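Engineer: A predicted structure for the sequence below; I have some questions about it.
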Amino acid sequence: MIDPHLRHVSRLGRQPSAFRLAGTPVITVMLGSAVTVLPVIAQAPVMPPFGLLLLLSWRLLRPELWRTWIGVPLGLFDDMMSGQPIGSSMFLWTVMLIGVDAVEHRMVWRSYRQDWLIASVAIIFCIVGGAFLASVAGGGDINLYLVAPQLLCTILLFPFVVRQCAQIDRWRVMA
């Protein structure tokens, strides 16, 4: 019998909850998308799309975690938070996830630099595609040189976000 005064409880053999395993990545991506509602004033679009960064980080870190269709509900949430035309992130994120999945199936192994290259191409695709879809939907004329600082900030921020996702993932799978 265990003494009730002992406060140490062994974590060996325990499993984390199903909500913790499945919900943590979804909640982090949704929180990343919700960062756009913060009152940040800038002359140019410099704020990185944190929802996209977190989605890419989780996808490259844990490929078995999500199916490709996860881009639809998470993209819808991002569209509602960011003010993009409804369906733009849904479409772009799903196509991006299909592309990442196709590249991943062709590679035998990946390194850190390859992940960064895959993420850079995906980020460029999503940001330029989002700017194009916003201009088509009546958002005005968006020049690509205005989007360049956001592209650069987002690509350079990706390694930091992956590291943070890895820390969250360690907590997520810990019993």
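Structural biologist: Arrived safely. Residues are numbered from 1 along each chain as shown.

Engineer: Every contact and neighbour count from this point should use C-alpha atoms.
Structural biologist: Will do.

Engineer: longest helix anywhere in this protein?
Structural biologist: helix 144-173 (DSSP state H).

Engineer: So which elements touch that helix?
Structural biologist: Packing partners of helix 144-173 (3 or more C-alpha pairs under 8 Å, 6 or more residues apart in numbering; DSSP states H and E): helix 18-34, helix 50-61, helix 112-136.

Engineer: Just send these back as JSON lines, with distance to residue 8 too.
Structural biologist: Listed next are the helices and strands packed on helix 144-173 as JSON lines, based on distance: least, C-alpha to C-alpha, whole Å:
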{"stretch": "helix 18-34", "distance to residue 8": "22"}
{"stretch": "helix 50-61", "distance to residue 8": "32"}
{"stretch": "helix 112-136", "distance to residue 8": "38"}
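
Engineer: Pick the most deeply packed of the ones you listed.
Structural biologist: helix 50-61 (a mean of 24; mean count of other C-alpha atoms under 10 Å).

Engineer: what's that one in contact with?
Structural biologist: 25, 28-35, 65-66, 78, 93, 115, 119, 123, 154, 158, 161-162, 165-166 (C-alpha atoms under 8 Å, 6 or more residues apart in numbering).

Engineer: this is the other structure I want to compare:
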Amino acid sequence: MVRFALGRPNALERRPKRLARAIPAMSVGIASLLPLAPVVAEVGWMPDTGLLLLLAWRLLRGDVIPAWWAAPLGLWNDLVLGHPIGLSVVIFSGSMILLDLLDRRTMWRDYWLEWLLAVALIVLAEVIRWQVDGAMGARYPLATILPASAISALSFPLAAWAASRIDHWRLGR
């Protein structure tokens, strides 16, 4: 009775938020906006936060983001960040498909294996972007993608933590 009077619901009265199904996709869409922060740099070192959070959600809970959501989220990422239309669609969709295939093949995963999978997909995405940039006429050495890849790989645990906190809040725990 006292907890109810103080405005703190007990465990039986807590429930998921109203838009609980859409919150993961909205968080990935908002994360895609983070590289637009006004930071001046000669080379692109800012990680693709939309991809990081998508991978974090997919590895945290495989059921909250269906594979087909990767295409609209990738299109949003392309439109916001100015990538060629379809590049993030292919990267996001390919990542979701690869993770679905790996889910069917592996019996268990721990945190280190998930981090290794995320790093492999992040580096693959950076190499694909480098190849597409080269095909469009922007020739630069492969070493220029190393800082962005390293920063993305090291910031994946932060994205995984953010996804877990959002999931905790979303479910009303």
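Structural biologist: Cool, got the structure. Every value quoted in this text rests on a predicted model; they were computed, and no experiment measured them.

Engineer: TM-score for the pair, please.
Structural biologist: After superposition, the two chains reach a TM-score (TM-score structural alignment, normalised by the length of structure 2) of 0.91; 171 aligned residues with a C-alpha RMSD of 1.9 Å.

Engineer: circling back: equivalent range in structure 2 for the longest helix of structure 1?
Structural biologist: Matched against structure 2 by TM-score structural alignment, helix 144-173 of structure 1 falls on residues 142-171.

Engineer: Could you tell me which residues within the matching stretch count as buried?
Structural biologist: 145, 148-149, 152-153, 156-157, 159-160, 162-164, 166-167, 170 (16 or more other C-alpha atoms under 10 Å).

Engineer: Just say helix, strand or coil for residue 141 of structure 1.
Structural biologist: coil (DSSP: H, G, I helix; E, B strand; the rest coil).

Engineer: Contact partners for it?
Structural biologist: residue 135.

Engineer: distance of it from residue 45 of structure 1?
Structural biologist: 14 Å (C-alpha to C-alpha, to the nearest Å).

Engineer: Over to residue 121 of structure 1?
Structural biologist: On the measure of C-alpha to C-alpha, residue 121 of structure 1 and residue 45 of structure 1 end up 19 Å apart.

Engineer: for residue 67 of structure 1, same thing?
Structural biologist: Separation of residue 67 of structure 1 from residue 45 of structure 1 (C-alpha to C-alpha) stands at 30 Å.

Engineer: One more: residue 10 of structure 1?
Structural biologist: For residue 10 of structure 1 relative to residue 45 of structure 1 (C-alpha to C-alpha), the value is 49 Å.

Engineer: farthest pair in the buried residues of stretch 142-171 of structure 2?
Structural biologist: 145 and 170 (34.8 Å; C-alpha to C-alpha).

Engineer: before we move on, the earlier item: of all the helices and strands packed on helix 144-173 of structure 1, which one comes closest to residue 83 of structure 1?
Structural biologist: Taking those one by one with C-alpha to C-alpha, helix 112-136 is closest: 9.7 Å.

Engineer: what's the angle from the helix or strand containing residue 89 of structure 1 to helix 50-61?
Structural biologist: Here residue 89 of structure 1, judged by DSSP states H and E, is contained in helix 88-106. Going by axes from the mean of the first three to the mean of the last three C-alpha atoms, to 10 degrees, helix 88-106 of structure 1 is angled at 20 degrees with respect to helix 50-61.
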